[in-house]
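Novice: Have a look at this prediction, sequence included:
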Amino acid sequence: MIALHNNKAWTLSSYIITLVLIIPVVVMLVGGVSASTQLFVHLWQTVLPSYLENTLLLALGVLVLALFFGVCSAAIITQTNIVFRKQLRWLLLLPLAMPAYLVAYLYTDLFDYAGPVQRTLRAWFNWQSPNDYWFFDIRTLPGAAFMLALVLFPYIYMITRGAFEQQDHNLTRASRLLGCTAKQSFFKVSLPLARPAIAVSASLVLMETLADFATVQYFSVNTLTTAIYDTWLGYGDLGAANALASVLMLLVLFVVLAEQRSRAGLRHQSARPNAKQSLIQLSLSQQLMASLFCWALVILGFLLPITLLIMMAVQYSDMAQLSILLSTGINSLKVSVLAATIAVVIALLLGLYQRLHCDKYRQFPQLISSFGYAVPGTVLAMAMLSTLGPLDHWLNDSAEFLGFTTPGLLLSGTLFAIVFALVVRFSAIANGTIVSGIKQIPQSLDYAPATLGVSLKGSLTKVHLPMLMPAILVAWLLVFVEAMKELPAVLLLRPFNFETLSSQIYQLISDEMLEQGALGAILIVLFGLLPIVLLNKSKEQL
């Protein structure tokens, strides 16, 4: 790292911003640790152990299934001569665009007792009641695990695929020369080399699983996220909700630390990767099985759900729905644009501070500000309520004392709370993208402006920011899409009579009326496809 400047205002602003981003989480944790409410004790003695058990079982189920789907598909795409390999390489990323709660509702509607599949079976075989036949119940904990794994496995597929492609394939050739078969080379060389990448992707899947709310709520699987939501909205006990949120935070922290420890000192990329790889030649039957496996993931994870949504939209959409969609769509755009813009500005400030400042601890602001991504949306909402609620009361008391009109819930009851929560949660995405872009700038360009007498402002505006424009655009778009899809934080923090696309669709799903919001669901999926297209293009250019 190069340190050229010593701007005290830059240092102060960087640390203040970092402090503001982390304070809500600290307040929530302190509130949870100090909480001793009777409700929390009652929950702990009754239902909380089962909630915790469900959370752990769900996380384990999703992880096992996602690892199976992701690692196997990555190995098939990178190691074999499967038919339609180039097409499947990017098609397997598409399920990432589908929110899990949408997939859960669509498959429940498809396979439920009153759904088309069971109705067709009853008509074919003349079955009269459920006692005449057995059919799986999708609204269970294993069903929720399968739904989540179906849309989360692309994390593992994408990162593991990259690890396989960046390996030095001379090592594989060496193992073959030593007598290993193709299968043995994969399990003894390629797969162990990819272990750090698999650990990283597995931690992302676990964090997303622990953060999920809508899927488990719809499937009536009681986990810690649903317990937090019910404790706050059902019982109105913020202290008990904070305590539950603290338990969930400890689980997430354990996942992060375990992931970092599992890959400590390991590398998954070669210093000299060899792009020339001899693919494993599969027989016709093996190619058929491998192709069916990959196409099944694409169809079940994306093509079938989006087809069902399009059919619903064509059948049920009308002008009244379009007007409602316009209103909620504007709300979603407003929140997402604000969150993405603020997150990117903060990422630029902290990323360039880390690169160009002489502060000995200049890397800490950027690292600490990225912590929010590990915080589930429900937990983050509790943190915002614990922080902004008391501030609102203080502002109102101060205004009343001074004889001014009380401002009301100026912070916790407006868009400020939602945007603040989204910035905290998704700053890590902006940080990672901006830092990656900064690393692409030659270090000589940091020195050159200074040697020519150019000020810090001139260096930033004429050199660094123009070169960072592609990274800025990608970072903004990634945060924008994630903010559009965010549900738990929006549900808990949205003002009265304020709906976004995600919250409106969730309400319709809860009322078994997704058909009325099919257009909005399609819009969310289309927005979700944008970063996938960008990721695919960036990977193709490498």
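Specialist: Happy to help now that I have it.

Novice: When you work out contacts or count neighbours from here on, use the C-alpha atoms and nothing else.
Specialist: Fine.

Novice: Quick one: name whatever helix or strand follows whatever helix or strand residue 12 lives in.
Specialist: Per DSSP states H and E: residue 12 is located in helix 8-34. Later in the chain than helix 8-34, the nearest helix or strand by DSSP H and E is helix 38-45.

Novice: and here's the other structure:
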Amino acid sequence: MEIKNLKSFIAPILGLLISLPILILIVYFLFSGSLNKEYLESSFLLDYTLNTSYLIVGTAIFVVIIGVITSYLSARFEYFGSKFFSICFVLPLAYPAYIFGYTYVGFFEFRGLLSQFFDDTSIKLDILNMPGAIFIFTIAMFPYVFILARVSFSMISKTIVELISLQKLNPVNAFFKVYLPLSYPAIFAGAILAIMETLSDYGTVLYFGVETFSVGIFKNWFGYGDLSGAINIAIVLLIFVFSILLVEHNVRKKFRFSSSTNSDEKASKINLKGKWNFLAFLISFLIASITLFIPTSVLIYWTFLDINTLDFTAFSYLFNTLKLNIISSSFIIFLAFFIVYFLRKFPTKFSSITHKLSMLGYSIPGAVVAVGLLLIANYIDKALGYMFFSGSFIILIYAYATRYFASSIGSVENGFSKINSSLDDASKIFCKNEKESIFKIYLPILKPYLLSGFLILYIDIAKELPATLILRPFNYDTLAIRVYELASNEMLYKTGFPSLILVCSTAIAVLLLNYKPKRKMK
């Protein structure tokens, strides 16, 4: 009985450890005297709030528009190139937003790729502003809406389509009155993911001169050496994030639609012909060109432009990236497995609360997580009398675990939900202990789901910039850091080669994730 009670504390303890950097930041702010009323009432903080608000609202609107259009075309219609474009609409996930930003600045700048293509040096466009930043985040984040909404649209049953036919609704009315409302939850969930990723960005907004909360944290910390100011901004950002999550929770309660009917048969895709086939192809081609073909062409062009002086040390940065990502992703996915396993076997109210706390990290920008972890590191290092935690791989992997735990656990929970409870009873009979149960039964069954979670983590961690920039060990650079440094030194064309390597490595993970084999469990 005592052993069972101890095991019931494993999931809560791990959940609290994951959320500790955020909790420490809040406690430190409340009890260390870091509250600065003058700073909180300053015009700087108002500017950060307004800029961040404009950015996420603009991004949310456009990611929904593009995400809905692409997902509806992909899920409901067959047309020339439809399967190819379905891949193209997912691949922008392989691009960090800041690389999109660098490529489009290079594309539109004086004597950029656009002006050279038309052989007219007068063609240029300044996108280093708020509208430009919204454009970049839109093309980088719309796949979140696309992926979730595509699943929702594709799950529309044949019965629903037959009812639409009986009501004699034309395609436009059918879309706005039936298909779109049924997919509201998925679309909204995708938009929230896009907003959270936009909030956590640092590289893009810094380069585009848009002063958001993330830029404010870095500016106060590294520019002015003002940790108190950075903490004040981080706390305001936390409040900002929690407000968004509260709105999301209330909206999600209002929109609970289901496309399930008495018929399990899903509606077949409509085969477009003639002008409709051409129109669908044209829309898809334009979107794919803006979100994938143009940025990739710019990177390839820059690589060839720099062909004689290519810096092959980029492969050493790739090795650093792979090593860090694989170790971090493996650690986090198995951490997620053990937490869900012990939650399933030994559920308590306390473990449910700590589990929800551990999920908050995904909605908290990397810069905020880094601030909280540095407070912990300073305390531990002072107690030990030497640098143990600061500037180590331990603190960086800890940051990734706090930041991205939620993005991996969904896949693990999905896998466990498909395991019949009778298997739990059988494991108690046939397995001598928890170790045998885990390694002989649960891990083999959940292998595909763990792989999916691993790939999601790899993609997210490879693109992470703020936390890596702050917490990485001395002189340990990843591809993301290298690209950021080159762009910061105004050497845009030099970013082509390392950016291509980074994008190719994450693109492989995106494709594997998108085309994982179908799984059946009874």
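Specialist: Cool, the structure landed. Since the structure is predicted, the reported quantities are computational estimates derived from the model, not experimental observations.

Novice: Show me how far the helix holding residue 12 of the first structure is from its chain's centre.
Specialist: Distance of helix 8-34 of the first structure from the chain centroid (Cα atoms, centre = their mean, to the nearest Å) equals 22 Å.

Novice: Check the mean deviation of it from the second structure.
Specialist: In the superposition with the second structure, the aligned residues lie an average of 2.3 Å away from helix 8-34 of the first structure, counting by mean Cα distance after the TM-score superposition for the first structure.

Novice: So which bits of that helix are buried?
Specialist: 11, 14-15, 18, 21-22, 24-25, 27-29, 31-33 (16 or more other Cα atoms under 10 Å).

Novice: TSV for the residues you listed, including distance to residue 261 of the first structure?
Specialist: Below are those laid out as TSV (distance: Cα to Cα, whole Å):
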residue	distance to residue 261 of the first structure
11	31
14	29
15	28
18	25
21	26
22	24
24	27
25	24
27	28
28	26
29	24
31	29
32	27
33	26
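
Novice: Closest to residue 426 of the first structure out of those residues?
Specialist: Of all the buried residues of helix 8-34 of the first structure, residue 426 of the first structure sits closest to residue 21, with 11.0 Å by Cα to Cα.

Novice: Identify the residues contacting the closest one.
Specialist: Listed by Cα atoms under 8 Å, 6 or more residues apart in numbering, the contact set of residue 21 of the first structure reads 369, 372, 424.

Novice: In helices, which of those appear?
Specialist: 369, 424 (DSSP state H).

Novice: just curious, which of the contacts of residue 21 of the first structure is nearest to residue 339 of the first structure?
Specialist: For those, the closest approach to residue 339 of the first structure (Cα to Cα) belongs to residue 424, at 9.2 Å.

Novice: correct me, but the closest one touches residue 368?
Specialist: No: using Cα atoms under 8 Å, residue 424 of the first structure makes no contact with residue 368, being 10.6 Å away.

Novice: Have a look at the two and say which one is more surrounded.
Specialist: residue 424 (25 against 15; other Cα atoms under 10 Å).

Novice: What is the aligned counterpart of that one in the second structure?
Specialist: Structural alignment places residue 424 of the first structure opposite residue 402 in the second structure (criterion: TM-score structural alignment).

Novice: Contacts only, for that match.
Specialist: Counting by Cα under 8 Å, 6+ apart, residue 402 of the second structure has contacts 18, 19, 21, 358, 361, 362, 369.

Novice: Find the centremost residue of the first structure, please.
Specialist: The geometric centre of the first structure, computed from its C-alpha atoms, lies nearest to residue 208 (Cα atoms, centre = their mean), at 5.6 Å.

Novice: Spit out the contact partners of the aligned partner of it in the second structure.
Specialist: In the second structure, the residue matched to residue 208 of the first structure (TM-score structural alignment) is residue 197. Contacts for residue 197 of the second structure were tallied using Cα under 8 Å, 6+ apart; they are 141, 363, 365.

Novice: Closest one to residue 453 of the second structure out of these, please.
Specialist: Distance to residue 453 of the second structure, by Cα to Cα, is smallest for residue 363 among the contacts of residue 197 of the second structure, at 17.5 Å.

Novice: Go ahead and confirm the closest one touches residue 196.
Specialist: Yes: counting by Cα under 8 Å, residue 363 of the second structure does reach residue 196; the two are 5.5 Å apart.

Novice: Show me which of the two is the more surrounded one.
Specialist: residue 363 (22 against 19).

Novice: Which position in the first structure pairs with the more buried one?
Specialist: Per TM-score structural alignment, residue 363 of the second structure is aligned with residue 374.

Novice: what's the answer for residue 244 of the second structure, then?
Specialist: Match for residue 244 of the second structure (TM-score structural alignment): residue 255.

Novice: cool, residue 208 of the second structure as well?
Specialist: Using TM-score structural alignment, residue 208 of the second structure pairs with residue 219 in the first structure.

Novice: which parts of stretch 265-278 of the second structure are buried?
Specialist: Buried-residue list, stretch 265-278 of the second structure, by 16+ other Cα under 10 Å: 266, 267, 277.

Novice: correction: stretch 465-482 of the first structure
Specialist: Going by neighbour count (16+ other Cα under 10 Å), the buried part of stretch 465-482 of the first structure is 465, 467-468, 471-472, 474-482.

Novice: for stretch 294-306 of the second structure, same thing?
Specialist: Buried residues in stretch 294-306 of the second structure, counted by 16+ other Cα under 10 Å: 294, 295, 296, 297, 298, 299, 300, 301, 302, 303, 306.

Novice: elements contacting the helix or strand harbouring residue 205 of the second structure?
Specialist: If you go by DSSP H and E, residue 205 of the second structure is part of helix 203-207. Judged by 3 or more Cα pairs under 8 Å, 6 or more residues apart in numbering; DSSP states H and E, helix 203-207 of the second structure is in contact with helix 97-108.

Novice: sorry, back to before: what about the match of residue 244 of the second structure, how many neighbours?
Specialist: 18.

Novice: Closest one of the contacts of residue 21 of the first structure to residue 42 of the first structure?
Specialist: residue 372 (30.0 Å).

Novice: which residues touch that closest one?
Specialist: 21, 22, 424, 425, 426, 427, 428.

Novice: Thanks a lot, see you next time.
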